[in-house]
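Chemist: Sequence isn't available, so here's the structure alone:
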């Protein structure tokens, strides 16, 4: 951003290599530390490879959509949801913001689950990270961070550097060590997944990877924020493509290489994070210590930034009059206190999921977070397609942008189709209260709550919510019976 005293636009300082490094660094999160277990639990080698290829191509298309919209509609700077609002109306904009916010704070809870799985390696009181001690520990962390944010603390470049090092060093050592211990016969022992429980067909296996790939790619839109710092605009698209290709390759490597040192059943039995157990099987106990320490430092260092992001979403939406205005209430330090308190309370409630018997809290939470963000991503793809279609035929790049929008939309629809229907139903229960809050907000503003087509959407949402509640009632509120009905 240019300084007020100077009307000249500052010259970008980042070349292609630097931009690519930023994209890679911003994309890889704590989810990679348990990726091999999440993937191999329900998918074979072939399904995993196909799943990553679909995700890699799809996410590149979404990233290009974000970049294109950011370039041609700089006025829509309120957030990802602003594209849904501009293209499909106020309620769709609200729903997109609501889903994006849900994904953000539930994602925080999932990282807390993964964190205490690692802390448990050093302190047995936390058992496997799914007990009362873990809930208490996570609660203390949650409200300590909330207090710090309320005091006006900000993240620093030093903390970001520490988090990046804590992530990348264990991953680098892991890849090198596993490549040295590579066993081809073990890797190819069950390419088609015939030994998986229930012997699912290939398409079922590929679909099972969907929410996992979405989870580790959440934040793909962050690649756009570096565009203003590029020396050459043409480098932005190149960096995004190269960066996302590298990230996909890293995810693919960590997943596939693990299957070359341990069998799928062995990986499935590992404690979280699974990367620690896989590396320990190759180099000894120090490998598990390194990975667990790396994850602890990474998550603790990133917790503040993630919480601030989750708090900022409804705050910015409220300032844009998309969310109720009380989300925009600030304290004397300019901190959105109402948003902070509500977000923290919701996180606190979902920390109790650690105590649900026989439920893998981390897997449950990241799957729910992934399900919630599918709708916002769909709206971005649709708006890319719609805005490109509405341009004049002579507009440079119109055909290219239409193709990107069409393919990104196909990918977004695939995500909705392939996502676990049970998680989608649970996410409906989180979306439904949003429709009520939106209606109250519009009535308070003395405006018509819904247009006719929005009302149709609300009715469908309500029916799905009723069905989801009925399923909860039938199962006796046992999430395991809903998520895993065949077991």
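Modeler: Looks like it came in fine. Remember, predicted model here, so these are calculated numbers, not experimental data. Numbers count the residues shown, from 1 in each chain.
Chemist: From now on I want contacts and neighbour counts done on CA atoms only, so please keep to that.
Modeler: Fine.
Chemist: Any idea how many residues pack against residue 109?
Modeler: Other residues lying near residue 109 total 27 when counted by other C-alpha atoms under 10 Å.
Chemist: Give me the distance between stretch 51-71 and the centre of its chain.
Modeler: In terms of C-alpha atoms, centre = their mean, to the nearest Å, the centre of stretch 51-71 is found 14 Å from the chain centre.
Chemist: for comparison:
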């Protein structure tokens, strides 16, 4: 994953890229959907959420498709668009945001595994006990040791995990269709709340971050775009993979409302998909989902560990992070990038352990950290459409279409940032501001000026945000 493929035969085709998008998106989040939605809303709110999230994320998928065609030289992933459009430091911030999101996502996987096992091993609780912390920490470094031996061995685990997660998910859909009770479904329409615009808006806003989490991976084909046989396959794979996953996510959440009352579903322990299936068919259903989840999450953890290292490697290769992070071992593994990613994962795990709801906090942090890279990507798409960059010999109709799609994606990602709330925005600053040290080292290595005037202003805003976040944590104003 660290070197350019030597021949066209070794590159990825359309189906392989589509599988990469689907595999990246279908991970831990899908197993947590019933409870997270039931905690916030009923059937109507869920339908509105998927309509808004589906439309917004489809626009973002189309943005990735457009950029793959219009900017074919930008093949370092999501942060490359931010750098090309808004300068080196903004590109670095986008890279760190996406990198930190991948590491926080891995923490979610670790906590979820322990919460699943906690159903039979009380000492693990819901993934938030001392024993769970110790075992999760051991897993971080065990996976590092595995990957350092070579990506080929890691790929075998990922293949097994893909099969393991699809079987119980497909079974869940089939069983819930058979067990569907329209009376329960109707009772869950509003979940016991008044059907007013204000109530629905609040319910939809409360579910937005979980949709971001389950859609993470939509940019998977873009991250590995330099391995594609043709650039057009990158965008097509992103759109097809997204539509397939959206249909699966919407089906699972809607069908669950026809099996259990909202209040009971909201009280389930995670993974709540197991609880819903247990309610429908008995204990064996929960055991099957839990087993599939553990294997699935192990594969997702592996994929996102590699993804996090790839982001750091790409940033180092583009001279946005220290050169040492761009070194590759004899087995083809970006060793230093992998180690620094594991260290950040460990740090976030420790922070998560101090929270009341470890799993929900890690999940929401993951989604919030990904928002800035997505927002900047959408803004960049609008910028090139306005300036006609990459639109030589392209019809005015096509450019207008791309401008509209990009504009909707900008509005949607801006709404997501609003929905995430001030707390997660400030916590993001607490990660981004100290990470600037890596940027300063890289700039010094290249003997380039540290900041332009507007970049200095951005740094000042990040430092202020980090200071406010730290003060809020110490005084209890920000509760985690």
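Modeler: Everything's here; your move. Predicted, not measured: the structure shown is a model, and the values here were computed from it.
Chemist: tm score of chain vs chain?
Modeler: In this superposition the chains share a TM-score of 0.89, using TM-score structural alignment, normalised by the length of the second structure; 471 aligned residues with a C-alpha RMSD of 2.9 Å.
Chemist: What lines up with residue 277 of the second structure in the first structure?
Modeler: Aligned counterpart of residue 277 of the second structure in the first structure: residue 279 (TM-score structural alignment).
Chemist: Its match should be in a helix, yeah?
Modeler: Yes. Assigned with DSSP: H, G, I helix; E, B strand; the rest coil, residue 279 of the first structure falls within a helix.
Chemist: Touching, it and residue 287? I think so.
Modeler: Yes. Contact criterion C-alpha atoms under 8 Å: residue 279 of the first structure and residue 287 qualify, at 5.3 Å.
Chemist: higher neighbour count, these two?
Modeler: More crowded of residue 279 of the first structure and residue 287, by other C-alpha under 10 Å: residue 279, with 26 against 22.
Chemist: for that one, what are its contacts?
Modeler: By C-alpha atoms under 8 Å, 6 or more residues apart in numbering, residue 279 of the first structure lies in contact with 174, 177-178, 287-288.
Chemist: How about residue 34 of the second structure?
Modeler: Contacts of residue 34 of the second structure by C-alpha under 8 Å, 6+ apart are 252-253, 256, 265-266, 272-273, 276.
Chemist: Using a markdown table, please lay out those together with secondary structure, neighbour count and distance to residue 461 of the second structure.
Modeler: Putting the contacts of residue 34 of the second structure into a markdown table (DSSP: H, G, I helix; E, B strand; the rest coil; neighbours: other C-alpha atoms under 10 Å; distance: C-alpha to C-alpha, whole Å) gives the following:
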| residue | secondary structure | neighbour count | distance to residue 461 of the second structure |
| --- | --- | --- | --- |
| 252 | helix | 21 | 41 |
| 253 | helix | 25 | 39 |
| 256 | helix | 31 | 43 |
| 265 | helix | 23 | 41 |
| 266 | helix | 18 | 38 |
| 272 | helix | 25 | 39 |
| 273 | helix | 28 | 41 |
| 276 | helix | 26 | 45 |
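Chemist: What remains of those residues once you look at the first structure?
Modeler: Shared with the first structure under both residues aligned by TM-score structural alignment, their matches' C-alpha atoms under 8 Å, the contacts from the contacts of residue 34 of the second structure are 252-253, 256, 265, 272-273.
Chemist: before we move on, the earlier item: can you tell me which two in the contacts of residue 34 of the second structure are farthest apart?
Modeler: Farthest apart among the contacts of residue 34 of the second structure by C-alpha to C-alpha are 252 and 266. That separation is 15.0 Å.
Chemist: Check the offset of the top helix by length along the second structure from the chain's centre.
Modeler: For the second structure, the longest helix by residue count, based on DSSP state H, is helix 283-317. For helix 283-317 of the second structure, the separation from the chain centroid amounts to 11 Å (computed by C-alpha atoms, centre = their mean).
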